[in-house]
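Chemist: give me a model of this one.
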Amino acid sequence: MRKIDEQKKLNITQAVIDLVEQDGLTNLTTAKVARVAGVSPATLYIYYQDKTDMLSRIYEIVKDELHDGLVSALEMVIDDLDQQIRAVIKFSVQQYRKYPREARFVQTLWNNPELLDDHAREYGTELDTVLGQLFQTILNSANYAALSESAFELLLATPTQLLLRKPEVQDKEIETLIEVIIRAIHA
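Modeler: This is a model prediction of the structure:
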C-alpha cells in the first residue's frame, strides 16, 4: 500500500481550485490537474477514483475549511433561532470575504451538483452537523415558512451569491439583505 503524501494532495487541491477559477468546470481535466499540481496523472488515481470523486472529496474538504468556526459563532446565540440564522449568514459572508477563491469553488460546485456524488451533495447538511440541526429546527418550527431544506439553503446563500456577482458590496446592503431574508422565511 502506498503512503499518502499530504503535500501532493494539497497541491492537487490547490490545482483543482485554481483551474476551476481560471478555466471553469467544463474545461477541467485530470491531465490538467496533474500538470498544474506537479504530479503524474497516475498519482491522482492513488487518491481519487475519478474526476467526480476528486471534485467531491475536494468540495468536502474546502467546505469543512469554510465552516471551521461556525459552531463557535452559533454558540453565542444559542437560544434565538433568528439570531442563529443571522449568525450563519454573517459567518458565510465573513468566510467568503476571507477565502474568496475557496468560497467561489464551493459555490461553483453547489450550482453544478450533477458533478458531485451523492455524499458530497448532502455533505454538511446531515443531521449530525450544526447546519443540519439548524435546518431541522427551522423545518420543524411553525414560525417559519413551509419550505424544503433546499429552498432554505438557497435563501440563506443569497448574500454570498450577491458577493459572487458584486464583490465590493457594502456591509450595510448585506445587513439589509439578511433582514429581508429573515422576514421572508417567517410564516
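
Chemist: rest of the way, CA atoms for contacts and neighbours
Modeler: OK.

Chemist: could I get the contacting residues of the residue nearest to K51 when sequence neighbours are not counted?
Modeler: Counting by Cα to Cα, 6 or more residues apart in numbering, K51 lies nearest to T30, which is 6.6 Å off, once chain neighbours are set aside. Going by Cα atoms under 8 Å, 6 or more residues apart in numbering, T30 touches 41, 44, 51.

Chemist: repeat for Q14
Modeler: Taking Cα under 8 Å, 6+ apart, one finds A37 in contact with Q14.

Chemist: so it is in which element?
Modeler: Taking DSSP states H and E as the criterion, Q14 maps to helix 6-23.

Chemist: sequence B follows; please return its structure for comparison with A:
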Amino acid sequence: MKKRHLDELTKGIFKNITKPFIDNIDISRSRTHELSELHYFSEIKKLISQISGGEFIEEEDVRFKPTGTDIYLDFSMVSSSTKSIYLIEKIIKHELKPGSIIIIDEPELNLHLDNQVLMARLLATLVNSEITVVITTHSDHMLREINNLIMLGSGNIEEEDQQELMSEFDIDKSCLLTSEQVSAYVVSSREKKVFPAV
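Modeler: Prediction:
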C-alpha cells in the first residue's frame, strides 16, 4: 500500500526520469532472494564487504553494519559511495546470472584509492563468473589494477613468482584475467567517436 501511494505521488514529478534510473529504484526496493548462481559468489560478497567496509542488513528498512562493530546505521547516515556499493551489491546478488550484462558508469566514484583497486578486482571476478561487464572510468588506479590482473593471469610469469605476488597483495585467483577477456576504448568528445585503445 505504501509503495503504491509513493508511486502515485511521484508519477508526475519523475515522468522524465530515464528507465535505467527507475530500474535502479525498483531494484533497491525489491526484497528478493539471493540468486547466488555466480561461480565466484563468495569471493564477490567478500570484495563487496571490503569495499563498503561492512554489510547491508535488509529487514523493514536497510541498515549498514560497519565491520568489527555492533553499530547499525540507518541508510540515510551512510556515505554516497556506500549507497552506490549497496545498489551494485543488490544487482549482483539478486539480478545477475551467468550470461548477464552489467553496465556501470564510473564504478570508482567517491571510492578511496585502495577501494578502487578492490573494485577492479570485483569487476574482474564478475568477468570470470561469466558476466559481461561494461564500465566507463577515469580511474588510473582501476586501469592499472586491471592491467596487473592481466599480467598475473597471462601465463608469462613463473608460477612461484605469481603465487608470491598474489599472496603479498592478497589477490585471489578468481580475479585473474587474460588479455582476451578485456577490451578498452577511448571516447573522443572533440571528434564524437570511440576508438580502440592500443
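
Chemist: give me the TM-score for these two chains.
Modeler: Overlay of the two chains. TM-score (TM-score structural alignment, normalised by the length of structure 1): 0.28; 79 aligned residues with a Cα RMSD of 4.4 Å.

Chemist: before we move on, the earlier item: most neighbours, which of the contacts of T30 of structure 1?
Modeler: L44 (21 neighbours; other Cα atoms under 10 Å).

Chemist: following the one helix or strand it maps to, which helix or strand shows up next?
Modeler: Secondary structure from DSSP H and E places L44 of structure 1 in helix 41-47. Of the helices and strands lying after helix 41-47 of structure 1 in sequence (DSSP H and E), the nearest is helix 51-67.

Chemist: can you confirm E55 of structure 2 is in a strand?
Modeler: Yes - remark: E55 of structure 2 belongs to a strand, assigned using DSSP: H, G, I helix; E, B strand; the rest coil.

Chemist: returning to that earlier point: figure out how far the helix holding Q14 of structure 1 is from the centre of its chain.
Modeler: Distance of helix 6-23 of structure 1 from the chain centroid (Cα atoms, centre = their mean, to the nearest Å) equals 16 Å.

Chemist: give the other helices and strands that the host helix or strand of L109 of structure 1 contacts.
Modeler: Using DSSP H and E, L109 of structure 1 sits within helix 100-110. Under the contact criterion of 3 or more Cα pairs under 8 Å, 6 or more residues apart in numbering; DSSP states H and E, helix 100-110 of structure 1 touches helix 6-23, helix 51-67, helix 81-98.

Chemist: any chance of TSV for these, columns distance to Q133 of structure 1?
Modeler: Below are those laid out as TSV (distance: least, Cα to Cα, whole Å):
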stretch	distance to Q133 of structure 1
helix 6-23	29
helix 51-67	14
helix 81-98	11
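
Chemist: quick one: which of the ones you listed is nearest V106 of structure 1?
Modeler: helix 51-67 (6.1 Å; Cα to Cα).

Chemist: tilt between that closest one and helix 6-23?
Modeler: For helix 51-67 of structure 1 against helix 6-23, the angle by axes from the mean of the first three to the mean of the last three Cα atoms, to 10 degrees is 100 degrees.

Chemist: can you give me the strands in structure 2?
Modeler: Remark: strands assigned in structure 2 by DSSP state E are 54-58, 62-66, 73-74, 101-105, 132-136, 185-188, 193-196.

Chemist: of the ones you listed, which is nearest Q163 of structure 2?
Modeler: strand 132-136 (26.3 Å).

Chemist: and the angle from that closest one to strand 101-105?
Modeler: Going by the same axes, to 10 degrees, strand 132-136 of structure 2 makes 10 degrees with strand 101-105.

Chemist: list the buried residues for strand 132-136 of structure 2?
Modeler: Using 16 or more other Cα atoms under 10 Å as the test for burial, strand 132-136 of structure 2 gives T132.

Chemist: what is that strand packed up against?
Modeler: Helices and strands touching strand 132-136 of structure 2, by 3+ Cα pairs under 8 Å, 6+ apart, are strand 101-105, helix 113-128.

Chemist: that older thread, which of the contacts of T30 of structure 1 sits closest to T13 of structure 1?
Modeler: Using Cα to Cα, these come closest to T13 of structure 1 at L44, 10.5 Å.

Chemist: what's the burial count for the closest residue to the closest one other than its chain neighbours?
Modeler: In space, not counting the residues next to it along the chain, L44 of structure 1 is nearest to A34; the distance is 6.9 Å by Cα to Cα, 6+ apart. Neighbours of A34 of structure 1 under the rule other Cα under 10 Å: 20.

Chemist: from R4 of structure 2, how far off is T10 of structure 2?
Modeler: 10 Å (Cα to Cα, to the nearest Å).
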